[in-house]
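*Asks:* can you look at this prediction? I've put the sequence above it.
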Amino acid sequence: MAAALQIHAGASTPVHLIDREQVWMPLSGEFEVVMADRTERVMAGQAVILPANAVRRVAAVGGPAQALVAMAAGGRARIPGGEESVPLPWAE
């Protein structure tokens, strides 16, 4: 499954994890990806792989940013330490 996702300027995802590996390929703008003890910046023309169950936060840097995000169908997200997971509607 793949979807084009946009994060507005100055916004970010909550700290969360997904039970599937994801590949983020920025189409425009720049993203800051915080995962474990690492922070990476990725922009159009680059890609970043987020392993399954890795705690992460993704933020738009310097303006809105759009990415194509690919992962296996049926992915679910949850907050670290939480037991309840929710489906990702775009990944069903």
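*Replies:* Nice, I can see it. What you are looking at is a predicted structure, and each value in this text was computed from that prediction instead of being measured.

*Asks:* from now on I want contacts and neighbour counts done on CA atoms only, so please keep to that.
*Replies:* Will do.

*Asks:* in this structure A11 contacts R57, no?
*Replies:* No. If you go by C-alpha atoms under 8 Å, A11 and R57 don't touch, sitting 10.5 Å apart.

*Asks:* quick one: what helix or strand has the spatially most central residue of the chain in it?
*Replies:* Geometric centre of the chain, nearest residue: V58, 5.5 Å, by C-alpha atoms, centre = their mean. Element membership for V58 (DSSP states H and E) is strand 56-71.

*Asks:* let's bring in a second model and compare:
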Amino acid sequence: MLATKIAQSDTRRTETPNALMTTLASPTQGGTEALSLWRVRMHPGQSGPVHTFDVEQVWHVLEGEATVVIDGESIELSVGDTVVMSAGTPRQIRTDSGADFVVVGLASGQASTPDGGQAVSPPWIV
């Protein structure tokens, strides 16, 4: 197969206390074997947990502003900015005003927290 269409009706939404993730393409949707593409919508005042991924991810800001704290260093992002986060780097994403992102990363990615919890594959990636 040379192409796979994933209709908007086939997207998958996962809501956490930190954000709303909409899976746009992933292996379980038949669109790709290696990559996942998802949208992240964070409301004003939301902040994700400090965590790491074992794969590189690319985050692009579609709307709003956010701060990404990578290994203790703050990076301010606004519409049109992109940040590439290396595998294994502690990160936290937060927004005072609200923000929307599109994100791409390897579908095999697993997240873990600094407290030594077990690594998991988030449902919006697989």
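*Replies:* Yes, it's here. Quantities reported herein were computed from a predicted structural model and do not represent experimental measurements.

*Asks:* before we move on, back to that, next, the buried residues of the strand holding V58 of the first structure.
*Replies:* 56-61, 64-71 (16 or more other C-alpha atoms under 10 Å).

*Asks:* the equivalent of D81 of the second structure over in the first structure: neighbour count?
*Replies:* Residue pairing (TM-score structural alignment): D81 of the second structure is matched to Q46 of the first structure. Neighbour count of Q46 of the first structure, defined by other C-alpha atoms under 10 Å: 12.

*Asks:* three-state assignment of the closest residue to Q46 of the first structure other than its chain neighbours?
*Replies:* Excluding the flanking residues, the one nearest Q46 of the first structure by C-alpha to C-alpha, 6 or more residues apart in numbering is M25, at 6.2 Å. Using DSSP: H, G, I helix; E, B strand; the rest coil, the structure places M25 of the first structure in strand.

*Asks:* just give me the match in the second structure for M25 of the first structure.
*Replies:* By TM-score structural alignment, M25 of the first structure lines up with H60.

*Asks:* wait, a strand at the match of D81 of the second structure?
*Replies:* No. Counting by three-state DSSP, Q46 of the first structure is located in no strand; its state is coil.

*Asks:* that one is in contact with G29, isn't it?
*Replies:* No. Here Q46 of the first structure does not reach G29: they are 11.2 Å apart, not a contact under C-alpha under 8 Å.

*Asks:* sorry, back to before: residue contacts, the residue nearest to Q46 of the first structure?
*Replies:* 43-48, 67-69 (C-alpha atoms under 8 Å, 6 or more residues apart in numbering).

*Asks:* distance of S121 of the second structure relative to T113 of the second structure?
*Replies:* 12 Å (C-alpha to C-alpha, to the nearest Å).

*Asks:* which parts of the second structure are strands?
*Replies:* With strands called from DSSP state E, the second structure shows them at 12-15, 20-25, 35-42, 52-53, 57-70, 73-78, 82-85, 91-94, 99-106, 111-112.

*Asks:* okay, these in CSV with distance to V126 of the second structure next?
*Replies:* Formatted as CSV, those follow (distance: least, C-alpha to C-alpha, whole Å):
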stretch, distance to V126 of the second structure
strand 12-15, 11
strand 20-25, 9
strand 35-42, 7
strand 52-53, 14
strand 57-70, 14
strand 73-78, 27
strand 82-85, 19
strand 91-94, 20
strand 99-106, 9
strand 111-112, 12
